[in-house]
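Asks: fold the following for me, if possible:
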Amino acid sequence: MRRLVARALARPLVLAAAATAIPLASAAPASADSIVVGGFPVEVSDSPWTVALSSRDRFGGTRAGQFCGGVAVGRTTVLTAAHCLGEDVLGSPPERVRDLSVIAGRTDLVSDQGREIPVRDVWVNPAHDDVSNAGDFAVLTLSEALPAGSAIGMAAEGDPAYRPDTRALVYGWGDTSGAGDYANSLRAARVRVLSDASCERAYPGSDDGRYLAGSMLCAGEEAGGRDSCQGDSGGPLVAQGRLVGLVSWGSGCGRPGSPGVYTRVSAVLRTLGWDHQAARQSGGA
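Replies: All right, here's what the predicted structure looks like:
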C-alpha cells in the first residue's frame, strides 16, 4: 500500500547518514543525474527568492540545519508549508525553536555564501488540516530585510500560469531519488502543471490522500520521474516567472500516476487578503 508523504524532514539530520533512515514509501527509480527528483543544479542567484529553513539545534550542522524550503515574497516575508512548522517536525512549537532561521543567497548549504537571517515571527495558517494537508502554508517574518530584487511575484486566481500543461520549475535541497539521498546544493526540476481532473484521479480520497482543487495544485509528468521530494516542503513552484505553488505532499516521489501536490498560491492570497498585491513583490511585507 502506498503512503501519503508530506515533504518535510521529520527527524534530525545530525549525520549525513541519518537522512537515509527517514521512512519513505518506495519511489520510482530516478535517472543517474537525478536531482530534486529528475532535475538539475541551479545557482541561487538565478532564483534569489528560493530560501532554506534551518535549525541546527534540531537538524544538526551537516547541511546547515536545513529541513524545509521557503520562498521570499517580500523583503522580510517568506512563505513556507504549515506542516514544516509542526511539533512532529520541530519537536516543539516554532516560537520555542531558538535558532529558527532562513538561509538566503546560498546555493551550497555547506558554504558560507549568503546570509542566515533569524525568524522574528511565525504565523501558521490556523485552518491547516494536517490530515488532508489543505491550507498547508505559513508566513515567516524575518528580523532583517533581504536585498532588493530577492522577492518573487505571486500568481493570483485566473492567472494563465495555472493553466494545465504550463511548464514550471520546482526548487529545493531535498531528496534527489526518493531513497534519502539529500542534496547539498540547490536543484530544480522541470515539471508541468496538471489539470484538476488528472489530479483528482490520482488522489481521489484513498490512502494516497485527497486532492482539493480549491486549495491545491499538482504538477509533474504523467510518466513520473520529475518531482519534489522529502526536504523540499515549502519550496517554490514557479510558472511563467510567478509563484504558483508551495511544495506540500505526494505519494512517494517521482512515481507514475502520483504527481506532487502543491499549496495553490491563489488560495494563499485569498486567505491572507493579499489578492491586490499579487502582481507586486511586496507580499504584504
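
Asks: only C-alpha atoms for contact and neighbour calcs from this point on.
Replies: Fine.

Asks: okay, buried residues for stretch 210-225 please.
Replies: Of the residues in stretch 210-225, those with enough neighbours to count as buried (16 or more other CA atoms under 10 Å) are 210-213, 215-222, 224-225.

Asks: hang on, Ala267 in a helix?
Replies: Yes - residue assignment for Ala267, taken from DSSP: H, G, I helix; E, B strand; the rest coil, places it within a helix.

Asks: identify the residues contacting it.
Replies: With contact set as CA atoms under 8 Å, 6 or more residues apart in numbering, Ala267 has these partners: 157, 214-215.

Asks: re earlier: point out the ones among the buried residues of stretch 210-225 that are inside strands.
Replies: When strands are assigned by DSSP state E, the members of the buried residues of stretch 210-225 inside them are 210, 216-220.

Asks: ok, of the residues you listed, which one's closest to Ala285?
Replies: When these are ranked by distance to Ala285 (CA to CA), Met216 comes first, at 23.9 Å.

Asks: residues touching that closest one, list them.
Replies: For Met216, the residues meeting the contact criterion (CA under 8 Å, 6+ apart) are 134, 261-264.

Asks: how about Val244?
Replies: If you count contacts by CA under 8 Å, 6+ apart, then Val244 has 154-155, 161-162, 236-238, 264-266 around it.

Asks: restricted to helices, list these.
Replies: 265-266 (DSSP state H).

Asks: out of the contacts of Val244, which comes closest to Trp49?
Replies: Nearest to Trp49 out of these is Pro236 (CA to CA; 8.6 Å).

Asks: what packs against the strand or helix carrying Val51?
Replies: Val51 is part of strand 50-54 when elements are defined by DSSP states H and E. Contact analysis of strand 50-54 by 3 or more CA pairs under 8 Å, 6 or more residues apart in numbering; DSSP states H and E lists strand 66-74, strand 101-104 as its packing neighbours.

Asks: mind listing residues that contact the very next helix or strand once past the first one?
Replies: From strand 66-74 onward toward the C-terminus, using DSSP H and E, the following helix or strand is strand 77-80. For strand 77-80, the external contacting residues (CA under 8 Å, 6+ apart) are 69-73, 137-142, 233-235, 246, 283-285.

Asks: let's compare: structure for the following, please.
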Amino acid sequence: MFRTVVRAMTGLFALVAAAAVIPLGSPVPAAADSIVIGGQPAHVKDSPWVVALSSRNRFGGTRAGQFCGAVLVRPTKVLTAAHCLSREALGIDVSQVHDLRIIAGRDELTGSGGREVAVKETWINPGYNPTTNSGDLAVLTLADALPGESVIPMATAGDRADEPGSAALVYGWGDTSGSGDYVTSLRSAQVRVLPDSTCERAYPGGRGAAYEASTMLCAGEPHGGHDACQGDSGGPLVAGGRLIGLVSWGNGCGMAGSPGVYTRISAAAGWMAGSS
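Replies: This is a model prediction of the structure:
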C-alpha cells in the first residue's frame, strides 16, 4: 500500500510520486506501495485469487513490472485500489499504459509459471476521493478469462467475516521491513480486524486523512509487527474465505498504534454498479 511515515500530499502518494518519476526501465523496486511485514511465505496454489498488477514499461523488469496487488473476483474481473491507477502512481494516465496486465498463478514474480493476462478495460470508482482516501477501489476487466475456481467471494453488507476481532490474512509482494526490503515471492501476514473506534483514534484527521468506517476498515495488531507495506496496495485482506478488504493506506508499516487501513469490500457493491 502507498504508506508513508508522515502522510503528506494526499496521504497516499508521497512515496509513489517519487517512484513515478524514475526513468522507465530502471531496475528499481515496485512503485511505492507496501509488502507484508511480519509475514511468511504464501503460495498461489492455496490462494489462486491473489494476482500482481504489472507494467514493465513503467516499472522495469526487475520485479516483472509489479507495482500493486490485486484480487480475482470473477473470471474476467479483478479488483485493486483506485490509487494504484492514478497519474501520481503511474506517472501518466492509465489509458496510456499499454502493457498493463495481471500476473496470476505465480508465487515468484521472476519465475515462469502461471499466466500474464492483459487488462482490457479499467474502471475507477467515481466516488474515490484521493484527499480522504475514501472509496479506494478500481475494477479491471481482463482480455482473457481465468478459471472460475480461482475467484474469491466478496463480503457483503452484514457479513460477519469483517467483524472486529476476526482473524484475517493480508497478501502481497511488497516491502517486508518498511525500509525498502522488497521480495519477489508472495507473502502473507495474519492480522485482526480492529474496532472502528480504534481506527478513528489512530486516524482522526487533521494533518492526515481520517478513518471513515462507512468505506474503510482497519486491521493489524495492538503492538504492531504485522501489516501490509509499500508495494502491497490493492492486494487482498481475506477472512472466513471471503475478500473483506483491499490494501489502501496507513501511517508507516507495522507500527504500534498505526494499523493498516483497507477499502471495505462489504460497502463496495453499490460503487461497482457502473463497472460492468
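
Asks: circling back: for the contacts of Val244 of the first structure, which one is nearest Cys84 of the first structure?
Replies: For Cys84 of the first structure, the nearest member of those is Pro236. The distance, counting by CA to CA, is 13.9 Å.

Asks: now do the contacts for the closest one.
Replies: Remark: with contacts taken as CA under 8 Å, 6+ apart, Pro236 of the first structure is in contact with 50, 69-71, 170-172, 243-247.

Asks: of these, closest to Asp112 of the first structure?
Replies: Comparing the contacts of Pro236 of the first structure against Asp112 of the first structure with CA to CA places Thr50 closest, at 16.5 Å.

Asks: ok, now how distant is that closest one from Met216 of the first structure?
Replies: 20 Å (CA to CA, to the nearest Å).

Asks: for the buried residues of stretch 210-225 of the first structure, give me a markdown table that also has distance to Ala19 of the first structure.
Replies: Shown next, in a markdown table, are those (distance: CA to CA, whole Å):
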| residue | distance to Ala19 of the first structure |
| --- | --- |
| Arg210 | 27 |
| Tyr211 | 28 |
| Leu212 | 30 |
| Ala213 | 32 |
| Ser215 | 30 |
| Met216 | 28 |
| Leu217 | 28 |
| Cys218 | 26 |
| Ala219 | 25 |
| Gly220 | 24 |
| Glu221 | 26 |
| Glu222 | 28 |
| Gly224 | 23 |
| Gly225 | 21 |
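
Asks: and those residues, which two are the farthest apart?
Replies: Put simply, by CA to CA the two of these set farthest apart are Ser215 and Gly225, 24.5 Å from each other.

Asks: would you state the helices of the stretch 151-276 of the second structure in chain order?
Replies: With DSSP state H, counting those that start in this stretch as the definition, the stretch 151-276 of the second structure shows helices at residue ranges 196-202.

Asks: all strands of it, in order?
Replies: According to DSSP state E, counting those that start in this stretch, the stretch 151-276 of the second structure carries its strands in the segments 167-172, 187-193, 216-220, 236-239, 242-249, 260-264.

Asks: any idea how far the residue located most distally from the centre of the second structure is from Gly135 of the second structure?
Replies: Distance to the chain centre peaks in the second structure at Gly206, reaching 24.5 Å (criterion: CA atoms, centre = their mean). Using CA to CA, Gly206 of the second structure is found at 19 Å from Gly135 of the second structure.

Asks: and Gly257 of the second structure, by the same measure?
Replies: As judged by CA to CA, Gly257 of the second structure and Gly135 of the second structure stand 23 Å apart.

Asks: please apply the same query to Val94 of the second structure.
Replies: For Val94 of the second structure, the distance to Gly135 of the second structure equals 18 Å [CA to CA].

Asks: so the two - more neighbours on which side?
Replies: Counting neighbours by other CA atoms under 10 Å for Val94 of the second structure and for Gly135 shows that Gly135 has the greater number, 28 against 15.

Asks: and that one, what does it touch?
Replies: Contacts of Gly135 of the second structure (CA under 8 Å, 6+ apart): 82, 125, 127-129, 215-216, 263, 268.

Asks: most neighbours, which of the contacts of Val244 of the first structure?
Replies: Of those, with other CA under 10 Å as the count, Pro236 tops at 33 neighbours.

Asks: how about the nearest residue to that residue, chain neighbours excluded?
Replies: Taking CA to CA, 6 or more residues apart in numbering, and ignoring the residues beside it in sequence, Pro236 of the first structure has Leu246 as its nearest neighbour in space, at 5.0 Å.

Asks: can you pull the contacts of that neighbour?
Replies: Listed by CA under 8 Å, 6+ apart, the contact set of Leu246 of the first structure reads 70, 80-81, 137, 233-237, 262-265.

Asks: okay, those residues in CSV with distance to Arg56 of the first structure next?
Replies: Converted to CSV, these look like this (distance: CA to CA, whole Å):
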residue, distance to Arg56 of the first structure
Gly70, 17
Thr80, 18
Ala81, 19
Phe137, 22
Ser233, 18
Gly234, 18
Gly235, 19
Pro236, 23
Leu237, 26
Tyr262, 26
Thr263, 27
Arg264, 30
Val265, 29
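
Asks: between those, which is nearest Ser101 of the first structure?
Replies: Gly70 (11.0 Å).

Asks: now which residue in the second structure aligns to that closest one?
Replies: Under the alignment defined by TM-score structural alignment, Gly70 of the first structure corresponds to Ala70 in the second structure.

Asks: residue contacts, its match?
Replies: Residues counted as contacts of Ala70 of the second structure (CA under 8 Å, 6+ apart) are 50-53, 78-81, 233-236, 246.

Asks: would you mind measuring from it to Gly206 of the second structure?
Replies: Relative to Gly206 of the second structure, Ala70 of the second structure is positioned 30 Å away (CA to CA).

Asks: repeat that for Gln230 of the second structure.
Replies: 23 Å.
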